[in-house]
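Asks: fold the following, please.
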Amino acid sequence: MSPVRIHPPSGRENRPAAAGSLGRLSDNLPSLSNWVGEDHVRSGLGQLADTLSNPNFRRYASAQFLHGAGMWAHHLAEVWLVYEITGKALAVGLTIAVRSGLAVVLAPVAGTLADRMDRRRMLASTQASKALVASALAVTALVMGEDLPLAVLFGAVAVLGVIGAIDTPLRRAFVRDVVLADRIDRAARLHTSVMSIGRFLGSGAAWLFLSLSASWACFGVNGATSLLASLLVLRVVPTTATVSKDARAAGGPVLGYLLRTPAVTIPMTLLCSFTLFGWNLAVLLPVVADKQLEGGPGTFAILAQVMAVGSLIGSVMMAASRLEGLRSLAILLAVFSATMASLAAVNFLVAGMVAILVVGTFGGGFLSLANGSVQSAADPRLQGRVSAAYGVVFVGARAVGGPILGWLVDAFGSRVALVTVGIFTAACALIGLLAVARTRSSR
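Replies: The predicted model follows:
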């Protein structure tokens, strides 16, 4: 059956002038066929199957799955320990700011390295380095137990932040080296889906070990999975030589490129508004579990795992969909803002699980679409530097928003913070939609 198409009235000149931006906004809403059309779904699934048929991509995706699982288990244990030691959401926000801030500072160097060096060998090296640090922290936490100093945790956060700053643009840019050019968008979306699967299993491991008061085991999981990921990356043989090293070096400064390329800059701007407060859930979830739901580390880990399930659902749906464009990103952001605000109303675990599942679904879908849009639109000569800029926006916004959100939670409680985040994110989504309407009308 052919998809139903809804056409807007023709003759823009007949529209009343008073309609203004709101009238143009209606033209930019995705048609129903973009969301549910059978042809779009079938085509998307076909491209998905083609991408997965590439053995090099499967090895790369397996490495990213392991990375996601270990990283998320480590991160949840790290966040809960900081909150347990200090009792302050602000301390959790500062932890995120330390890790993310280092990624922002090192982004120019990391992006240049990703463009000019052997990505495969560098990616294997960063994963191996992460395995070493995580394993050392696991042994230290096991030996010291409850006496583990906060300074040791922050030291590990800082070192892993440096490694992650180099690792992140490598992982994103490496997609272009293992798939054909017309599959980059689909592969980038699949990358988000694979990471979501890893986060789901990693949060399950965190739930188990945190419930047993064995946070050291979460760090050990990260060490083991990072080592395996490093070995898998070394088995990848890039099948496309899209750009030579000399051409990458000649790509030029990335800032000027971003300023003149709306197809890359606009998704990054929406991403910034998304991650500033909305996707800073590591600050909010410990307090929601502790204060709203009156639970402990087990409740916190359950919420994190359910959120990972939602993120997986959203990213997989987006990977199989042909949904694209700024309009769709802004609409997903608007729906996400409403789900964040609804989380403020929960008082018991089941309701919290349902709410966080929806939050994760729309958040994961947004991230998948944003990543695919940026990676497919980027100039191949600047792939690493654009990926680094994407990482700066993602982690930089979290670094700025984390302490602010932590202060807001400590001062007014998680419910007020959640409603505030919802209102702020909805306003950003509306501005994005109005900007699309204005951009299209000026062409």
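
Asks: rest of the way, CA atoms for contacts and neighbours
Replies: OK.

Asks: now for the helix or strand harbouring Leu312, which elements pack on it?
Replies: Assigned by DSSP states H and E, Leu312 belongs to helix 297-319. Applying 3 or more Cα pairs under 8 Å, 6 or more residues apart in numbering; DSSP states H and E, we find helix 297-319 packed against helix 184-211, helix 281-287, helix 349-377.

Asks: to compare against the first, here's the next sequence to fold:
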Amino acid sequence: MFSSLGVRNYRLFFSGQVISNIGTWMQRIAQDWLVFTLSGNNPLALGIAVALQFTPTLLLSLWAGVLADRVDKRRMLIVIQVVNTVLAGSLGLLDLTGVVALWHVYLLCVLLGVTSALEVPTRQSFVAEMVGRDQVTNAVALNSSIFNMARIVGPAIAGFAITWVGTGWLFVANAVSTVAVVVGLAMMNPAKLFRGPAIPRAKGQLVEGLRYVRRRSDLVTVMVLMFFVSTFGITYFTSLPIVAANVFHTQADGYGLLSTLVAVGTFTGALASARRGIKSRPRVRLMLVSGALLGLFELITAFMPTYLAFGLGLIPLGFATITFLNTANALVQTSVSPEMRGRVMGIYVLVLIGGNPIGGPMTGWMADAFGGRSPFYIGGAVSLVAAVVCALVLIRRGGVSLPVRRFGNGLRVLKRERV
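Replies: Sure, this is the predicted structure:
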């Protein structure tokens, strides 16, 4: 289950992420609650904050993918994390001094969106450089496990810490935790990285990446389904504070507990993905099934009558969500050529996160117009339909072409997977 931790460079990265991700989730909860408080519990204000944070992805992620193929990914990640430290510390200072206003948080959302648009394609493609192709699936799953372990610990701490000390100290804590990532990256041995060939600056590289994806039916399937599920289905993270406050009338600790219950499911799912990644390659069938289950569980959870029942419904929803995300990520990482990985991951991040500027305000609007539960049952229905339609299309076409490396002569051949 932990085979990729045998690589020293990845161990350093993994250790830094364990600490930093807890801080990130503490800040995420604090940021959402601060927006909700400053706006007078306005769901639309929360949707605007999400849109501002993810709009830069629409503008920058494709270009960031090209940049990731050109530059030293390790050094780029160090610079980005230093900037994130400054941003989190600045908002914490504004909050602690009592001068924070809603526009300050909105500005932070935009700036964090810029760094995220640059960081995510670089970090995703850097995984393969740390561990090599054979360990990518396991490393992706372990990344998800620590991310979701942090999603358990971070919201649990944040929910109670906000009640005790307010949101400001959580921003400061995140700034301090980000230092762990910088230290881990700085301690790596660059000579032990599995680097692809250097990609010189040239015209048309972005278009080349788009054409590469268009020619691959397996990648097109992943991208299309990911867009619909992430834009409409995986918006429940945004609507959780709305449900906690406006449906079940709880405080910050109630929101933190709901986030933790989601994370119990995602953490369990990530560990299962890590175990599965040792034994077999990622499969399109698993991606389609987990996407359908995500929609189904979200739809069922939407109608749970009590706070406890709703919270318990979030556990299988979290499991299906992380299984879907990990499988899609691993499918992309393991099936692209090294010189194209950054550009393809830029496209992947665009469809994964780029729908949030639509989904964020839409979630707030739906909750305001149709009630706090509506983002769950609408998003669940769209995700379920999208997964079923993609499966039917692939069945009609007789499967999907998946590239497999023939190690004897280094050539790629196509293998047909039945859905």
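
Asks: returning to that earlier point: equivalent range in the second structure for the helix holding Leu312 of the first structure?
Replies: Under TM-score structural alignment, helix 297-319 of the first structure corresponds to residues 252-274 of the second structure.

Asks: and the matching stretch against the first structure, how far off on average?
Replies: Once fitted to the first structure, stretch 252-274 of the second structure is off its aligned match by 1.1 Å on average (mean Cα distance after the TM-score superposition for the first structure).

Asks: for that stretch, the distance to its chain's centre please.
Replies: 14 Å (Cα atoms, centre = their mean, to the nearest Å).

Asks: likewise for stretch 107-126 of the second structure?
Replies: That offset, for stretch 107-126 of the second structure, works out to 11 Å (Cα atoms, centre = their mean).

Asks: so where is that stretch in the first structure?
Replies: The aligned range for stretch 107-126 of the second structure is 155-174, by TM-score structural alignment.

Asks: which of the residues in that stretch are buried?
Replies: 156-174 (16 or more other Cα atoms under 10 Å).

Asks: mind checking which of the residues you listed land in helices?
Replies: Among those, DSSP state H puts 156-173 in helices.

Asks: what does Trp63 of the second structure align to in the first structure?
Replies: Match for Trp63 of the second structure (TM-score structural alignment): Val109.

Asks: element containing its match, please.
Replies: Per DSSP H and E: helix 89-116 holds Val109 of the first structure.

Asks: determine the longest helix present in the first structure.
Replies: helix 55-86.

Asks: tell me which other helices or strands that helix touches.
Replies: Counting contacts by 3+ Cα pairs under 8 Å, 6+ apart, helix 55-86 of the first structure is packed against helix 89-116, helix 150-173, helix 175-178, helix 184-211, helix 215-234, helix 281-287.

Asks: one more pass at 7 Å, please.
Replies: Judged by 3 or more Cα pairs under 7 Å, 6 or more residues apart in numbering; DSSP states H and E, helix 55-86 of the first structure is in contact with helix 89-116, helix 184-211, helix 215-234.

Asks: nearest to Thr275 of the first structure, of the ones you listed?
Replies: Each of those has some distance to Thr275 of the first structure by Cα to Cα; the shortest is helix 89-116, at 11.7 Å.

Asks: and the residue nearest the centre of the first structure, how far from Ala188 of the first structure?
Replies: The first structure has Leu367 as the residue nearest its centroid, 5.3 Å off, counting by Cα atoms, centre = their mean. Separation of Leu367 of the first structure from Ala188 of the first structure (Cα to Cα, to the nearest Å): 10 Å.
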